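Enquirer: fold the following and give me the result.
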Amino acid sequence: MRSLIEKLADELIQAERTCEPISAFTECYTDLSVRDSYEIQLEVVNRKIQEGRTIIGKKVGLTSAAMQQMLGVNEPDYGHLLDDMKVDNGEKLSIDSFVSPKVEAEIGFILEEDLVGPNITYVDVLMATKYIVPTLEIIDSRITDWKIKLVDTVADNGSSAKVVVGEKFSLLHEVDLRTAGMSFYKNDELIATGAGAAALGHPAHAIAWLANKLYEFNISLKAGELILPGALSAAVTVSHGDTITAEFGSLGSVCVHFA
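Expert: Okay, here's the model as predicted:
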C-alpha cells in the first residue's frame, strides 16, 4: 500500500504542476479507503514541506448537507493550506494556473491557541480564536471534470488551490456567526447569499470536528493558523475575466480577479 500511496501522490503533484487533470482514483483503485486517501494527502503535503513550503492553516470541506449527499458521505473532509496558496485581497490570478477553478466564500478563523483533539468542543474553538476574517477559497480539482468521490477529493487536498484573505480582522464577540450574512457577486452580479449557519450550524462546530478528526493522524490545529470552516453557499465556476467578491457586512469584504 505504501508504494501505491507514493505513486498516487506523484500523479497529483504532476497534475497540479502541469494543470493537466488525471482520472479519478476511485475508477482505478476501488479498494482505496478514506484513511488511504488522507495518507495520500499527507504524502503530498510532506513533500511540499521538504521543498520549503510551510503550513499556514487547514480547511474543512463538505460541511453542507447538499455536498455530503452528492458524494454519498455523512461527514466533512479536510485539507492543508500552505504558504504558496495564500493570495492577497484584490489580487489578479492567471486562470491558466488552474485546471477547473471554482470559488467559495468562507469566514476564516485565526487561532490564538492550539486546538488538540480529541473532545474539542464548539466552546473550545470560540475560546481559542483570536480573529475572524473574510476569505475566498479557490478550489480546483486535479481530477478530470470534477468527477470525484470522497476518496478522490480527500487525496487531492480537499480540492483546495488558493485562499484569498481579506484585510479586516474582527473579534468574535462583535458578531453572531450563525446569522452573519454573506453576499456573493460574480462580475457585480449577485449570484448567492449565505450565512454562518451553513457550516454545520456554526463555523465553530466545523472547526471542532476538524480538530478531533486530525487527532486520528496525530495532527493538531496550531496558534496562528488560518482555519477555513466551510463554504456559506455553493461554489461558483470562474473563467478568464471574472471578478469574484464576497461581502460579509460588518466583517468586511474580499475579492479576486481572474485574468
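Enquirer: C-alpha only now, for contacts and for neighbours.
Expert: Noted.
Enquirer: tell me where the stretch 101-250 of the chain has helices.
Expert: 122-128, 150-155, 203-215 (DSSP state H, counting those that start in this stretch).
Enquirer: winner for burial among those helices?
Expert: Mean neighbour count, computed with mean count of other Cα atoms under 10 Å, is highest for helix 150-155 among these, reaching a mean of 26.
Enquirer: what is that one packed up against?
Expert: helix 25-28, helix 34-50, strand 77-82 (3 or more Cα pairs under 8 Å, 6 or more residues apart in numbering; DSSP states H and E).
Enquirer: at 10 Å what do you get?
Expert: Applying 3 or more Cα pairs under 10 Å, 6 or more residues apart in numbering; DSSP states H and E, we find helix 150-155 packed against helix 2-18, helix 25-28, helix 34-50, helix 65-71, strand 77-82.
Enquirer: now do the buried residues in the fourth one.
Expert: Put plainly, it is helix 65-71. Of all the residues in helix 65-71, those buried under the rule 16 or more other Cα atoms under 10 Å are Gln68.
Enquirer: residues in contact with Asp83?
Expert: Gly52, Arg53, Thr54, Ile55, Ile56, Gly57, Lys162, Val163 (Cα atoms under 10 Å, 6 or more residues apart in numbering).
Enquirer: so Ile95 sits right up against Asp242, yeah?
Expert: Yes. Using Cα atoms under 10 Å as the test, Ile95 is close enough to Asp242 to be in contact (9.4 Å).
Enquirer: can you list residues touching both of these two?
Expert: His257, Phe258, Ala259.
Enquirer: what about Phe98, distance to Ser23?
Expert: 16 Å (Cα to Cα, to the nearest Å).
Enquirer: out of the two, which sits in the busier spot?
Expert: More crowded of Phe98 and Ser23, by other Cα atoms under 10 Å: Phe98, with 23 against 16.
Enquirer: to compare with the earlier structure, here is another sequence to fold:
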Amino acid sequence: MMSTAVHKAAELLATAADTGTPCPPVRDLFADGDIDAAYAVQRLHAERELAAGHRLIGRKIGLTSPAVQRQLGVDQPDFGALFSTMALADDGSVPAGRLLQPKIEAEIALVLGADLTGRDCTPADVRAATASVSPALEIVDSRIADWDITIVDTVADNASSGLFVLGDARVSIGDVEPAAVEMRLYRGAELVSEGSGRDCLGDPLNAAAWLASTLARRGEPLRAGDVVLTGALGPMVPAVAGDVFTARISDLGSVRISFAPDGSAS
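Expert: As a prediction, the model looks like this:
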C-alpha cells in the first residue's frame, strides 16, 4: 500500500495545479532522497490523468544536461509522463495562465516505430526502434513555489512537466546523428540558450536507452507510437507572457511557440 505521505504529496501537487497557486516542497514528507516514494507520487498523478480521459502518449527525460543539473542542484536524470493534453502545435500559443512558473528548453524528440522492452536497452536498440526525429520545445513548469526543488520534488511533480511542442519536421534517424546536432534557442531575435546533442548525456540516444531500460525494469516499457523527449540540449530559460521562442537544431530544422499576452484567452 502507498504511504500516507505519498498521498499527501500527490494532493498538494494536484491542488497547486488546480488552483494555480504553487505549494511548498514535498521532499520533507519523505526520507532524504527517497526517489521511489517520489515516483509513487508521480504514478498517482498519472492515474488521475488517465481517469480524466487523457491519453498517455509518451515520456520525457529530464535532467540530462549538466547545465540544467547545475541550475537545479541535482546529479542524475529522471523521467515523467506525457499526456495528450500537454501537446501544442508548432507555431502555436501557450494560453495565458495555463502554467504556473514556465521555463523553456530545446531538445530532440523521437517517435518510436517499435516497442522497446529490453531491460538493458542500448543506443543501437533505440536507433533501430525510432521511426522519426523532430526538433522539440519542452515548456517545463513547477507546482512547487519558486522552483525550490530537489530531485525528489521534481520526480514527484511529474519531472516538472508542463507542455511540449514537436516541430513539423519528421526526419529519418538515418539522416541525423543526434549527438552531433547544434541547438540555438532564441527569444525573439535574442540568443538565450545554446548547446549540442553531446550535452544530453553525451548523446540523446544514450538518454533514450536509459529511459527504455528503466521503464522496462518497472514493467512499463516504451511502445510503438510513443513520443520520447530526450532531454535539454542547453540551459532552460524563464518564459513570460508575450514571449516568442524559436529553436533551431541543425539537421532537424526549427520549432516555434509563443506565450499569449496577459489577459488573452488564446
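Enquirer: picking that back up, could you write me a ChimeraX select line covering just the buried ones among the contacts of Asp83 of the first structure?
Expert: The ChimeraX command for the buried members of the contacts of Asp83 of the first structure (criterion: 16+ other Cα under 10 Å) is given here:
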select :55,56,57,162,163
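Enquirer: helix/strand/coil for Arg256 of the second structure?
Expert: strand (DSSP: H, G, I helix; E, B strand; the rest coil).
Enquirer: neighbours of it, how many?
Expert: If we define neighbours as other Cα under 10 Å, then Arg256 of the second structure has 24 of them.
Enquirer: correct me if wrong: it contacts Leu166.
Expert: Yes. Using Cα under 10 Å, Arg256 of the second structure makes contact with Leu166 at a distance of 9.0 Å.
Enquirer: what touches both of those two?
Expert: Common neighbours of Arg256 of the second structure and Leu166 (criterion: Cα under 10 Å, 6+ apart): Ala89, Asp90, Asp91, Pro135, Ala136, Leu137.
Enquirer: contacting residues for the residue nearest to His205 of the first structure when sequence neighbours are not counted?
Expert: Counting by Cα to Cα, 6 or more residues apart in numbering, His205 of the first structure lies nearest to Tyr122, which is 5.1 Å off, once chain neighbours are set aside. Residues near Tyr122 of the first structure by Cα under 10 Å, 6+ apart: His202, Pro203, Ala204, His205, Ala206, Ile207, Ala208, Trp209.
Enquirer: and for Asp251 of the second structure?
Expert: Ser134, Pro135, Val171, Asp175, Val176, Glu177, Pro178, Ala180, Val181, Glu182 are the contacts of Asp251 of the second structure under Cα under 10 Å, 6+ apart.
Enquirer: would you turn the residues you listed into CSV with distance to Ala46 of the second structure?
Expert: As requested, the contacts of Asp251 of the second structure are exported to CSV (distance: Cα to Cα, whole Å):
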residue, distance to Ala46 of the second structure
Ser134, 25
Pro135, 26
Val171, 30
Asp175, 35
Val176, 33
Glu177, 33
Pro178, 29
Ala180, 34
Val181, 32
Glu182, 33
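Enquirer: buried ones among those?
Expert: Ser134, Pro135, Val171, Pro178, Ala180, Val181, Glu182.
Enquirer: quick one: the residue nearest the centre of the second structure and Thr130 of the second structure, what's the gap?
Expert: Nearest to the mean C-alpha position of the second structure, by Cα atoms, centre = their mean, lies Lys60 at 4.0 Å. According to Cα to Cα, Lys60 of the second structure stands 15 Å off from Thr130 of the second structure.
Enquirer: was I right about Ile207 of the first structure contacting Val116?
Expert: No. Ile207 of the first structure is beyond contact range of Val116, at 11.2 Å (criterion: Cα under 10 Å).
Enquirer: so what sits against both of these two?
Expert: By Cα under 10 Å, 6+ apart, the residues touching both Ile207 of the first structure and Val116 are Lys213, Leu221.
Enquirer: which stretches of the stretch 101-250 of the first structure form strands?
Expert: Taking DSSP state E, counting those that start in this stretch, the strands of the stretch 101-250 of the first structure run over residues 101-111, 129-140, 160-165, 181-186, 189-195, 226-228, 236-237, 243-247.
Enquirer: ok, and which of those strands has the densest surroundings?
Expert: For the strands of the stretch 101-250 of the first structure, the highest mean count by mean count of other Cα under 10 Å goes to strand 226-228, at a mean of 27.
Enquirer: before we move on, back to that, what's the closest of the helices of the stretch 101-250 of the first structure to Ile107 of the first structure?
Expert: helix 203-215 (7.7 Å; Cα to Cα).
Enquirer: identify whichever of the helices and strands packed on helix 150-155 of the first structure lies nearest to Ser233 of the first structure.
Expert: Judging these by Cα to Cα, what sits closest to Ser233 of the first structure is helix 65-71, at 10.4 Å.
Enquirer: the closest one against the second structure, how far on average?
Expert: Helix 65-71 of the first structure differs from its equivalent in the second structure by a mean of 4.0 Å after superposition (mean Cα distance after the TM-score superposition for the first structure).
Enquirer: packing partners for that helix?
Expert: Counting by 3+ Cα pairs under 10 Å, 6+ apart, helix 65-71 of the first structure packs on helix 150-155.
Enquirer: re the thing from before, now do the spatially closest residue to the residue nearest to the centre of the second structure that is not a sequence neighbour against Val6 of the second structure, distance only.
Expert: Here the nearest residue to Lys60 of the second structure in space, its sequence neighbours aside, is Leu229; by Cα to Cα, 6+ apart that works out to 4.5 Å. When distance is defined by Cα to Cα, Leu229 of the second structure is 26 Å away from Val6 of the second structure.
Enquirer: one step back: counterpart of the residue nearest to the centre of the second structure in the first structure?
Expert: For Lys60 of the second structure, the aligned position in the first structure is Lys59, judged by TM-score structural alignment.
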